[in-house]
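Asks: Have a look at this fold, sequence not included:
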């Protein structure tokens, strides 16, 4: 999932910060109810025109191993780019079912192995999202990798189809529909979904008018097929990968479609691969994820000696937060510079959720809570990404979620699910079960989601925080079960989104590094305290 901005700090959004012009906010926007004036292609004629197994065969046939060095590498643009990073483009079919039809460009980057004598191959740094750029990952997260990993691999980044410096898409959404707290479907203060459904209709109309033909072909399976085209252009018979967040689903789908093309695959902060729900499960998982992660914030916010302490005991923090959110539902307070320019209950809930992604944001959240409770001036509003980048990211994220699987169309379905979620998980107030853009999407999925299975080489290692607000442990366990003996899982006693090299957990980091450099995995699943 996308990592949103933390209160009062530069925007870290889902690990996106690597290229400031492409930073974007929050998990996908709210788009619902159907479109008039467009005729979706019949699902039966297009969906599953090729089964996932056949898709693997024909895509593989289109992507033979190319000689090394066929890409034209040039210097990359950007102020914060490592001078060693090189960039190139790879042409791929817009529609992989029509390999001789129109094409699009993928922006690809690399930092070559720092010790060619021990080079093993290429390591794809698969970004999260959907709707997250990754072109500058070799200069960013790639430089956090231990030296022996950077020696063993060329680090490969890319902007997925539709994103950033690849051939982009843009739906031209109204600004009010892409404000940071609007990008998740927070219901009305009384649990109403009426406003969300209205936003969905506006956004669906915008995508139908402005999205262009590429919008129909933004799917996880097509991203995986694109990765195999990149592998071929690199001249690699197999590739390794470090995938994070939504990228774990991309990586699992790639390993399913192209098992013989995988070398060593690390899936970090894992999404539930349920093919019946796909993105619906990822959004719904926030209710469980926030419940898992909140006690860590409560313990921190009640710790003696903490200058930002909110309560005497951890048990007092939850009711304190809920009372404040309810009060702000009734009586929002101005927040100059924010979008919208007020702190209401849902903006506070949104800020909690985004802060739990990275616990180093706890002090900023605590200061916001204290100021709001005491009627003091609020801290500076969060940094917002450029609108062009935000428009692009939301369009890609929306289309990918909606094209992967069909979502319910009935408003009653969402009303009932929101009511149940609000009762069981008040910290998220029904948002995770609310209607997303896909409830109104004008197109049917063109093919069935790929079912992740245990068929293929045993070369996958999952790493997972126990308390992840966006990709909770329960979903990671489902991916682990689906992969069977192909995988092992390392569970880390940590809070936050992303695990490898993110928590200072020597056991977890050591286990992943050993796998990437030697191929050795634990004999069974392990827990790192």
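Replies: Cool, got the structure. Bear in mind the structure is a predicted one, so any value in this text is a computation, not a measurement. Numbers count the residues shown, from 1 in each chain.
Asks: Going by C-alpha atoms from here, please, whenever you check contacts or count neighbours.
Replies: Fine.
Asks: Would you mind pulling up the elements that the longest helix along the chain packs against?
Replies: Using DSSP state H to define each element, the chain has its longest helix at helix 279-301. In terms of contacts (3 or more CA pairs under 8 Å, 6 or more residues apart in numbering; DSSP states H and E), helix 279-301 is packed against helix 317-330, helix 345-357, helix 362-374, strand 460-467.
Asks: Distance of residue 421 relative to residue 123?
Replies: Distance from residue 421 to residue 123, counting by CA to CA, to the nearest Å: 40 Å.
Asks: Looking at those two, which one has more neighbours?
Replies: Remark: of residue 421 and residue 123, residue 123 carries more neighbours, 28 against 22, as counted by other CA atoms under 10 Å.
Asks: hang on, isn't the more buried one packed against residue 151?
Replies: No: judged on CA atoms under 8 Å, residue 123 makes no contact with residue 151 at a distance of 11.1 Å.
Asks: And the strands in the stretch 1-150 of the chain?
Replies: Ranges of strands within the stretch 1-150 of the chain are 74-75, 86-93, 103-111, 121-126, based on DSSP state E, counting those that start in this stretch.
Asks: Let me have those in a markdown table, extended by distance to residue 289.
Replies: Shown next, in a markdown table, are the strands of the stretch 1-150 of the chain (distance: least, CA to CA, whole Å):
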| stretch | distance to residue 289 |
| --- | --- |
| strand 74-75 | 41 |
| strand 86-93 | 36 |
| strand 103-111 | 33 |
| strand 121-126 | 22 |
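Asks: another structure for you, compare them:
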């Protein structure tokens, strides 16, 4: 995923007893340095937690914590926003939830997960690794393949050289143990959880290890626990990413009077492929080659909110040769100051949660096999995750996810979401008897709550406020359905 081990070297995490009160420091609340949090009247603090939870009296690290307190006479409880590694937004998620999900009645708490700034220490590996002038994604020669392997090894080596001890303790089980210390430091018997995308797996781990600490739980775009991470972060995504890209081609054809890229999906797809060939031969604005082009335009497979913006960028490039806009958009997505920190912490977790294949021949064969079905995203996804092939931290043993003791959960997913396919939500629903699944029929968006679908957000807010869930339907299906938001309409249509 780009939004940002055949034999495991087992590092078994021993969790504290679920009902034990762990030894923890307190949070000293004060003013927030972040302007958005400060403007919302939030309070911020830090929490000291063990670097290695198996050695609680050893070295410590610091977690940055934020809280937007309830504004009603009484609080209905505390919602802990679980960090999503790809989003890098755990610290600010308290603010988003408070604004959009009936936050006036709740205390919303966010935290920057271990390794994520402003928690300390923060992971840094190679700033600019996701920048311009990368080799082409598709390795049409052994030389291109070797370039990517060298880049991936350099990144993994730099991460290990900079924060070796931290990287040995970046697994989802470590993050779940941090969450338990946050709960204890807040002085709460139970917390409700709100998680999106990759964060939903951490929430699954926490609720499996500490089921009696969970009041209510919202999982948006739920990771399939059977597939972490070689498949879930990689091959499972590619066919639906390709499908959603082609849905965008069909949408562009519908508005040919605006974009003039073709009147059918096939015509638009041909024009798009011609542009990939064009920038492979001569990068746009001297910087956006095949890899950057594919990474940028694949955003349409994640979110309809990008459709009009990237449609205009594609049309202006095709008709006017405007490469500077394409370059600026790529920089806006991939060259933000926190990019290396976000990418490095994601690698630190998914590469060490469990075993990845240790044979590059297997990676190559699996990639070419998937490429035949999904040519646009496949090799880029492999190279995005390829530092895991060289990762130096010990690999962990995944927790067997079991929600039998969790009383209540609401799962949310759009049925055509690509980065976290709908099947993951169905699987987790089957493991949590107290869960209900809200499906957004034919929606293509990833992590779709808090994005303006009133049907979804209102149902989440109502559930958090009352705890009421719809009746559970028999079999492997959704329990309630919301309509997808209308497709965007470009200006001038």
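Replies: Received it, and whenever you're ready, just let me know what you need. What you are looking at is a predicted structure, and each value in this text was computed from that prediction instead of being measured.
Asks: Please state their TM-score.
Replies: Comparison of the two superposed chains (TM-score structural alignment, normalised by the length of structure 2) gives a TM-score of 0.87, and 468 aligned residues with a CA RMSD of 2.8 Å.
Asks: nearest to residue 393 of structure 1, of the helices and strands packed on helix 279-301 of structure 1?
Replies: Residue 393 of structure 1 lies closest, by CA to CA, to one member of those: helix 345-357, at 17.1 Å.
Asks: Could you give the number of residues near residue 241 of structure 1?
Replies: Residues lying near residue 241 of structure 1 (other CA under 10 Å) number 23.
Asks: And for the one 10 residues further on?
Replies: Neighbours of residue 251 of structure 1 under the rule other CA under 10 Å: 28.
Asks: What helix or strand is the equivalent of it over in structure 2 located in?
Replies: Here residue 251 of structure 1 is matched to residue 203 in structure 2, going by TM-score structural alignment. Using DSSP states H and E, residue 203 of structure 2 sits in helix 198-209.
Asks: Which helix or which strand is home to the counterpart of residue 310 of structure 1 in structure 2?
Replies: Superposed on structure 2 with TM-score structural alignment, residue 310 of structure 1 falls opposite residue 261. When elements are assigned from DSSP H and E, residue 261 of structure 2 belongs to no helix and no strand.
Asks: ok, residue 261 of structure 2 touching residue 267?
Replies: Yes: the pair residue 261 of structure 2 and residue 267 qualifies as a contact (CA under 8 Å) at a distance of 7.3 Å.
Asks: Show me which of those two is the more surrounded one.
Replies: Between residue 261 of structure 2 and residue 267, counted using other CA under 10 Å, residue 261 has the larger neighbour count: 24 against 14.
Asks: ok, that one to residue 303 of structure 2 distance?
Replies: According to CA to CA, residue 261 of structure 2 and residue 303 of structure 2 sit 21 Å apart.
Asks: same question, residue 201 of structure 2
Replies: With distances taken as CA to CA, residue 201 of structure 2 is found 21 Å from residue 303 of structure 2.
Asks: same deal with residue 438 of structure 2?
Replies: The gap separating residue 438 of structure 2 from residue 303 of structure 2 is 19 Å, by CA to CA.
Asks: More neighbours: which of those two?
Replies: Taking other CA under 10 Å, residue 438 of structure 2 and residue 303 do not tie; residue 438 has more neighbours (25 against 19).
Asks: Would you mind pointing out the helix or strand the counterpart of the more buried one in structure 1 falls in?
Replies: Residue correspondence to structure 1 (TM-score structural alignment): residue 438 of structure 2 is matched to residue 490. Per DSSP H and E, residue 490 of structure 1 falls inside strand 487-495.
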